[in-house]
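K.L.:
After the sequence you'll find the predicted model.
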Amino acid sequence: MKKRISGRIPRASVLKLLLLLCCILAAVFIGVQLVRLIASPALQSAGGTAGEGVILIDPGHGGMDGGASAADGTLEKDINLAIALPLADMLRFFGYPVEMTRDTDCSIHDPGLSTVKEQKVSDLKNRLEMVNGSRLTISIHENQFSQTQYSGAQIFYGSGSAESALLADSVREAVVGLLQPDNTRELKKGSKDIYLLHNAKTPIILVECGFLSNTAELQKLKDPSYQQSMAYAIACGLLRYET
């Protein structure tokens, strides 16, 4: 008696094929962005480097300043850094000179300050000095609200440069297109209450990547793969702005 050969493909094989397809599509997309970047006038005029001047990545808070805190104790400063580090790596891969205000869990206040208030004021002033010495800045933060239903990234832009709004719009479109298709949040101009945005003289945006107060979004923000995806979306937004 002949054995019947099933024509069904095992589920595991289907998943592997889908994963391979996603990797191929991602590689093609990155390649297209890289070709556009290399061919852009900004890159050509910079003599083979991706624009002139340093791009600053600013993971908000750090050290004694934890920023917002989720119900489960997750601190904003840690999520900020977890997104900022791969973002910096991606931009370096594309040829950008990148600096970070911090790459560990630390404050960048001047030494010898005794009170928390003095340390926070010094930290912000030192960040602003780095911002104004850079070509543009992307500051990474997380949102929080008393009502837990709110979710989605929101982007604020600085008032000291018209380019800030253009950069913010480009990053917003990338985040919505690649990661949050249902996000309808509008761009907002930073008020005087947001120290860096109000006082920066160079282009700057602040990306609130999500809400720590929303349980479902918090789980995403804690997921390393989602952190990488958010960093990738922001990087793509910058590439689009540059080209």
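P.N.:
Received the coordinates, thanks.
K.L.:
make it CA atoms for all contacts and neighbour counts henceforth
P.N.:
Fine.
K.L.:
Helices along this protein, start to end?
P.N.:
For the chain, the helices defined by DSSP state H occupy 11-39, 41-45, 76-93, 116-132, 163-178, 195-199, 215-221, 224-242.
K.L.:
Export those as TSV, with columns for mean neighbour count.
P.N.:
Below are these laid out as TSV (neighbours: other CA atoms under 10 Å):
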stretch	mean neighbour count
helix 11-39	13
helix 41-45	15
helix 76-93	22
helix 116-132	17
helix 163-178	21
helix 195-199	21
helix 215-221	17
helix 224-242	20
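K.L.:
Which one of those helices lies nearest to residue 141?
P.N.:
Of all these, helix 76-93 sits nearest to residue 141, with 5.5 Å by CA to CA.
K.L.:
Make TSV out of the helices of the chain and add distance to residue 206.
P.N.:
Putting the helices of the chain into TSV (distance: least, CA to CA, whole Å) gives the following:
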stretch	distance to residue 206
helix 11-39	23
helix 41-45	23
helix 76-93	11
helix 116-132	12
helix 163-178	8
helix 195-199	8
helix 215-221	17
helix 224-242	11
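K.L.:
Tell me which of those helices approaches residue 142 most closely.
P.N.:
So among the helices of the chain, helix 76-93 is nearest, using CA to CA, at 6.0 Å.
K.L.:
Show me what that closest one packs onto, helices and strands only.
P.N.:
Packed against helix 76-93 by the contact rule (3 or more CA pairs under 8 Å, 6 or more residues apart in numbering; DSSP states H and E) you find strand 55-59, strand 98-100, strand 136-143, helix 224-242.
K.L.:
Is residue 58 in contact with residue 100, as I believe?
P.N.:
Yes: using CA atoms under 8 Å as the test, residue 58 is close enough to residue 100 to be in contact (5.7 Å).
K.L.:
So for these two, which residue has more residues nearby?
P.N.:
Comparing residue 58 with residue 100 by other CA atoms under 10 Å, the one with more neighbours is residue 58, at 25 against 22.
K.L.:
Next one for the comparison:
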Amino acid sequence: MTGTGGETGGSSTPAAHILVVEDDATINAALADRLRAEGFDVTCAFDGPGAVEACTAGHPDLVVLDIMLPGFDGLEVCRRIQAERPVPVLMVTARDDETDILVGLGVGADDYLTKPFRMREVVARVRALLRRVERAAELARGGRVAHTHAGVSLDPSTRAVTVDGTPVHLTPTEFDLLDALIREPGVVRRREDLLREVWGWSDDLGSRTLDSHIRSVRAKIGSERVRTVHGVGYAFGPEPVSGDQA
């Protein structure tokens, strides 16, 4: 990644490159203008083929991707660009449908927004996602120890995950969420703590995002491995014999 902001105050840090993919020209322009005003370098695409071509040619640091596109849809765009190289994707959908959201997360999207959205929320999600990717790179360089529990192995240094010996692909966000849970197997992690640690949010506005990512992680590693503690949060593995540690 080339950075998380524009060149300000004499800093030599280059701006992060954002690809905005949206077929509505008005929304596309509004997103691009706001992100540029926030210091990002922005490229625009308006259909599926154009999005894949722009990713191949421009190597963006992050993609803001609408699902409903001409040519082929955003889900197919996500599949193709993730097959080429991993890139963070903020998916945008007009359909507040859990199935669509889970499919999007399943093909490699890291986060999602539903229309209508506020521009400041888009900016906040973009910045948070870029921070997570940068933090993941730092942790990998730091040589964090691997974890193995209940048939799941997770290695922060390589960002690799196996389930019962079989490699499983997780998005950066899914990896960070699983890492936060597996580091303390059996211990209940509160929702607000997970939102703060994984997403960098200080409020509960991302509760639906957390729940969707939990469902996606469960689908990939086995639903029985992540336990819900209603009204509190989530835990990896069964409840400790000594009782709830939340």
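P.N.:
Perfect, thanks for sending it. Keep in mind that what you see is a predicted model, and the values were worked out from it rather than measured.
K.L.:
Provide the TM-score value for the superposition.
P.N.:
The TM-score (TM-score structural alignment, normalised by the length of the first structure) is 0.33; 111 aligned residues with a CA RMSD of 4.5 Å.
K.L.:
circling back: how about the helices and strands packed on helix 76-93 of the first structure, which one is nearest residue 23 of the first structure?
P.N.:
Residue 23 of the first structure sits nearest to helix 224-242 of all those, at 12.9 Å, using CA to CA.
K.L.:
The closest one packs against which elements?
P.N.:
For helix 224-242 of the first structure, the packing partners by 3+ CA pairs under 8 Å, 6+ apart come out as helix 11-39, helix 76-93, helix 163-178, helix 215-221.
K.L.:
how about those helices in a markdown table, adding distance to residue 127 of the first structure?
P.N.:
Shown next, in a markdown table, are those (distance: least, CA to CA, whole Å):
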| stretch | distance to residue 127 of the first structure |
| --- | --- |
| helix 11-39 | 28 |
| helix 76-93 | 15 |
| helix 163-178 | 17 |
| helix 215-221 | 24 |
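K.L.:
Residue 143 of the first structure: which of the ones you listed is closest?
P.N.:
helix 76-93 (8.4 Å).
K.L.:
Tell me where the second structure has strands.
P.N.:
For the second structure, applying DSSP state E gives strands covering 17-21, 41-45, 62-66, 89-93, 111-114, 147-149, 152-155, 160-163, 166-167, 189-190, 226-229, 233-236.
K.L.:
between the third one and strand 89-93, how many degrees?
P.N.:
Using axes from the mean of the first three to the mean of the last three CA atoms, to 10 degrees, one finds that strand 62-66 of the second structure and strand 89-93 are set 20 degrees apart in direction.
K.L.:
And strand 62-66 of the second structure, what does it pack against?
P.N.:
If contacts are counted by 3+ CA pairs under 8 Å, 6+ apart, strand 62-66 of the second structure sits against strand 17-21, strand 89-93.
K.L.:
relative to strand 41-45, how tilted is that strand?
P.N.:
Strand 62-66 of the second structure and strand 41-45 are oriented at 30 degrees to each other (the same axes, to 10 degrees).
K.L.:
Buried residues in strand 62-66 of the second structure, which are they?
P.N.:
Buried positions in strand 62-66 of the second structure, judged by neighbour count with 16 or more other CA atoms under 10 Å: 62, 63, 64, 65, 66.
K.L.:
Let's have the residues you listed in JSON lines, adding distance to residue 33 of the second structure.
P.N.:
JSON lines is the format used below for the buried residues of strand 62-66 of the second structure (distance: CA to CA, whole Å):
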{"residue": "62", "distance to residue 33 of the second structure": "16"}
{"residue": "63", "distance to residue 33 of the second structure": "15"}
{"residue": "64", "distance to residue 33 of the second structure": "13"}
{"residue": "65", "distance to residue 33 of the second structure": "16"}
{"residue": "66", "distance to residue 33 of the second structure": "17"}
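K.L.:
before we move on, back to that, out of the helices and strands packed on helix 76-93 of the first structure, which is closest to residue 167 of the first structure?
P.N.:
Comparing these by CA to CA, helix 224-242 comes nearest, at 5.7 Å.
K.L.:
Next, the contact list for residue 137 of the second structure, please.
P.N.:
Applying CA atoms under 8 Å, 6 or more residues apart in numbering to residue 137 of the second structure gives no contacts.
K.L.:
Same check on residue 153 of the second structure?
P.N.:
146, 147, 161, 162, 163.
K.L.:
Break down the second structure into its helices, ranges please.
P.N.:
Assigned by DSSP H, the helices in the second structure fall at 25-37, 48-58, 74-84, 98-106, 119-141, 172-182, 191-194, 207-221.
K.L.:
returning to that earlier point: which single one of the contacts of residue 153 of the second structure is nearest to residue 106 of the second structure?
P.N.:
The closest of those, once distances to residue 106 of the second structure are taken by CA to CA, is residue 161, at 15.3 Å.
K.L.:
Can you tell me the closest non-neighbouring residue to that closest one?
P.N.:
Spatially, and ignoring its direct neighbours in sequence, residue 161 of the second structure is nearest to residue 154 (4.6 Å; CA to CA, 6 or more residues apart in numbering).
K.L.:
Do I have it right that that neighbour meets residue 166?
P.N.:
No: if you go by CA under 8 Å, residue 154 of the second structure and residue 166 don't touch, sitting 11.7 Å apart.
K.L.:
coming back round to it: Serialize the strands of the second structure to JSON lines and add fields for distance to residue 82 of the second structure.
P.N.:
Formatted as JSON lines, the strands of the second structure follow (distance: least, CA to CA, whole Å):
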{"stretch": "strand 17-21", "distance to residue 82 of the second structure": "14"}
{"stretch": "strand 41-45", "distance to residue 82 of the second structure": "17"}
{"stretch": "strand 62-66", "distance to residue 82 of the second structure": "11"}
{"stretch": "strand 89-93", "distance to residue 82 of the second structure": "9"}
{"stretch": "strand 111-114", "distance to residue 82 of the second structure": "14"}
{"stretch": "strand 147-149", "distance to residue 82 of the second structure": "26"}
{"stretch": "strand 152-155", "distance to residue 82 of the second structure": "20"}
{"stretch": "strand 160-163", "distance to residue 82 of the second structure": "16"}
{"stretch": "strand 166-167", "distance to residue 82 of the second structure": "16"}
{"stretch": "strand 189-190", "distance to residue 82 of the second structure": "30"}
{"stretch": "strand 226-229", "distance to residue 82 of the second structure": "26"}
{"stretch": "strand 233-236", "distance to residue 82 of the second structure": "27"}
